[in-house]
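# okay, sequence plus prediction incoming.
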Amino acid sequence: MNILSIPLALYIHIPWCVKKCPYCDFNSHEQPEDMPYAMYEEYVDSLLLDARMQQPLTQGRKIGSIFIGGGTPSLLPIAQYQRLFTQLRIIFDFAGDIEITMEANPGTLEHAPFAEYLEVGINRLSIGVQSFAADKLVTLGRIHNPEQAVTAIKAARAAGFERVNVDLMHGLPQQTLPEAMHDIQLAHDAGATHISWYQLTIEPNTVFYRSQPILPDEDSLADIEQAGQALLQRLGYDNYEVSAWAGASDMPCSHNVNYWQFGDYLAIGAGAHGKVTIAHKALNDIELSGTELNNTEHNGLLAESGIYRFSKSRLPKDYVVQADGVVSAPKMVGWQAIAHDELVSEFMLNALRLHGGVDWPLFAARTGLTYDSIATEITGLINKGLLTDSKDILQPTELGKRYLNQILRVFL
């Protein structure tokens, strides 16, 4: 594999939120009301130590995009973002056109330092609105109201953000088709340049999983989805991925496209997960000081080229490692090579989400596998009308987009 041809991104996780939403299964933790400022400082100290530890994994590559997720990243004080990005630019080589996205909650943005975010280098916001209906926001456990959501979007645009994504859910408890369409229209009118529009799903280990709210029936869900897609198209948004719509003045989110095209990404923060391709180097050539990788049991993991995943401790208190008041580098709690059969399924799981498809050479470039290794499966899917009949591009047909899970099962 040509390591320099594989793009590299960075994910940063900020774990705190004001209130845990009943549908949320992300690694988020309610921030204590009396949380001392020193905890933010210690957390950023850990992020920077984590970043320095992972720097060798860049293997000479620049960081093309950064995504700050959570939790609610807008809870982290601006002074800490200034410190964080000043140091990250020293640790990593940023691409000149780097995209830096921060997730934000309208309920924490009333007095947000939008201009300061831009000065730090954050050039894209993703605002978690979910709905503009007051009763739906209450049901979803959101801490903002419709007016705050509209104000946040308009304020971000007025401050100079040219790229503002708005997260919206549909298929909410007791949601009608007109309500779902109103959400889309209002996001557009407020200034959203990109809309992530996805159906509410009930995940295990959430309040909704235990309480099981009454959702619209299948026919209503289908009607909402079809009407919403038609409205988004009329408003000038392009559906480049299952739930992602880029407006005429915006472009696809390059960070998420890197995921879907099976690129590499480093990950810092509590519970963060990363994926990295390793060129043919010995372990001693990539010294990850302060991690479990230096233990004898891990020797040889990096001796061969391959694709590896890793993760960090989920709980903030475990991620921030202290001894005698001194913060030390967070440990990697998982470092595992991705098996060849898993590489195929993971590549397809991501790539087939892109409606425009991906060039077939990308499969070999990102997985190290050959087309011949999956030719039988691909031919079968083409014969069923689920994949386009092309040697140049891997792309689901219109029928395939509707039966994506059926395609993916072939590669499990």
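Thanks, I have the structure now.

# can we go C-alpha only for contacts and neighbour counts from here?
Will do.

# distance from stretch 363-372 to the middle of the chain?
How far stretch 363-372 lies from its chain's middle: 24 Å, per C-alpha atoms, centre = their mean, to the nearest Å.

# check it against this one:
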Amino acid sequence: MNASLLQLPPLSLYIHIPWCVQKCPYCDFNSHALKTDIPHQAYVDALLEDLDQELASVQDRQLQSIFIGGGTPSLLEPAQMKRLLDGVKEKIDCSDELEVTMEANPGTVEAGRFKLFQAAGVNRISIGVQSFQEDKLTILGRIHDGNEAVNAAVQANSLALRSYNIDLMHSLPKQGVGDALSDLKQAIELAPPHLSWYQLTIEPNTQFHSKPPTIPDDEVLADIFDAGRQALIDAGYVQYEISAFAKPGYQCQHNLNYWRFGDYIGIGCGAHGKITDVKQNKIWRTSKVKHPKGYLDPAKDYTFDRWSIDEEDIALEYFMNRLRLVEPCPRNEFSHYTGLSEQAIANPMNKAIDKGLIEQSESHWQVTPLGQRFLNELLNIFMENG
């Protein structure tokens, strides 16, 4: 890694709220079904103390975005959410255009509190709808119904937020093209500024992994994606990432920073972070203690692990993120954010270009439609170079 090449990228903050009402069978996130009351005040105290220990990572940068994920962050009391966000803003200089996203489930109790969360400082809500169809919601273990999902979106739309997102899954058990498009059509009719439309995958350490449901075969998956993508484009959405579609100007800035290999501080149970250290010429990864009991134990550190990315892995990690985006990738950004010269990836890049997976200009690399369709093959080319 060349110290003269490495530069500080933009900075975001990820905050993890680990509790949810019940664990969904497909979920592999660090979430814990509620067994007792949430320790609202104690957890916010811990988050702010966790952040204090991360302030050296800021390195005179402004915070560009905050993403509050989970679990179900909207289970946190709005007053404590306000205390949390006010505390962050006291500790870190924030951009005037700060995007503050909170994930929420569309149950009526939570949706009714959207206005309170807006007053607390949230200006973007991501609603975990997944499906509007009752049989699919049951299979997915969701606690809301289709009407509650619609009502949550209507309420979010009424608040004049900076933006809001609907999370929707496709390729669900027993789902054909018609079913998937019906869900998508209902989401489009609600006209959210942003739509995350992603394929159900069976992950390790989930209920679905131990008892796998029957999901559509590859041919049906391809038909669902092609038809759905076209429906979204016809409705005025722009695909800017594999699973993310937005009306022009409404891309999620926080996720863009992830995919552009930006930096992010991670606080809360199991939160991950990525921090560039120009002085030490290293890129660090961090992870926090996963279980709430351990995280709230005053005798323990919040940080579970901290390690630097090996130089031979940096290029792969960069492209695993950057190639998810449809936008062209500035070639000079690769060196600035990895500390590597282009020569380090000349062989795999030329191979990808020869296969028609990437196009190259003097200033940019661009993933081709073929490269988007065969992204795993494209990433394998860079993996083989490691």
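Looks like it came in fine. Quick caveat: nothing in here was measured; it's all calculated off a predicted structure.

# and the TM-score between them?
Superposed pair, TM-score by TM-score structural alignment, normalised by the length of the second structure: 0.95. Supporting alignment: 380 aligned residues with a C-alpha RMSD of 1.5 Å.

# need the next SSE after the strand or helix carrying residue 101 of the second structure, C-terminal direction.
Residue 101 of the second structure belongs to strand 94-104 when assigned by DSSP states H and E. For strand 94-104 of the second structure, the following helix or strand on the C-terminal side (DSSP H and E) is helix 108-111.

# that next one vs the first structure - mean distance after superposition?
Superposed on the first structure, helix 108-111 of the second structure shows a mean distance of 5.0 Å to its aligned residues (mean C-alpha distance after the TM-score superposition for the first structure).

# after superposition, how close is the helix or strand harbouring residue 138 of the second structure to the first structure?
In the assignment (DSSP H and E), residue 138 of the second structure maps to helix 134-139. Here helix 134-139 of the second structure, set against the first structure after superposition, deviates by a mean of 0.3 Å using mean C-alpha distance after the TM-score superposition for the first structure.

# which helix or strand contains the residue nearest the centre of the second structure?
Geometric centre of the second structure, nearest residue: residue 255, 5.4 Å, by C-alpha atoms, centre = their mean. According to DSSP H and E, residue 255 of the second structure maps onto helix 253-259.

# looking at the first structure, name the residue matched to residue 11 of the second structure.
Superposed on the first structure with TM-score structural alignment, residue 11 of the second structure falls opposite residue 8.

# which residues touch its match?
By C-alpha atoms under 8 Å, 6 or more residues apart in numbering, the residues touching residue 8 of the first structure are 58, 61, 62, 63, 64, 65, 258, 263, 264, 265, 266.

# in a strand, the fifth one, correct?
Think residue 64 of the first structure. Yes: counting by DSSP: H, G, I helix; E, B strand; the rest coil, residue 64 of the first structure is located in a strand.

# chain center to the longest helix belonging to the second structure: distance?
The single longest helix within the second structure, with elements called by DSSP state H, is helix 218-234. Centroid separation for helix 218-234 of the second structure versus its chain: 22 Å, with C-alpha atoms, centre = their mean.

# so what's the gap between the helix or strand that it is followed by and the chain middle?
Sequence order places strand 238-241 as the next helix or strand after helix 218-234 of the second structure, per DSSP H and E. How far strand 238-241 of the second structure lies from its chain's middle: 14 Å, per C-alpha atoms, centre = their mean.

# what's strand 238-241 of the second structure in contact with?
Here strand 238-241 of the second structure makes contact (C-alpha under 8 Å, 6+ apart) with 232, 233, 245, 246, 247, 248, 251, 324, 325, 326, 327.
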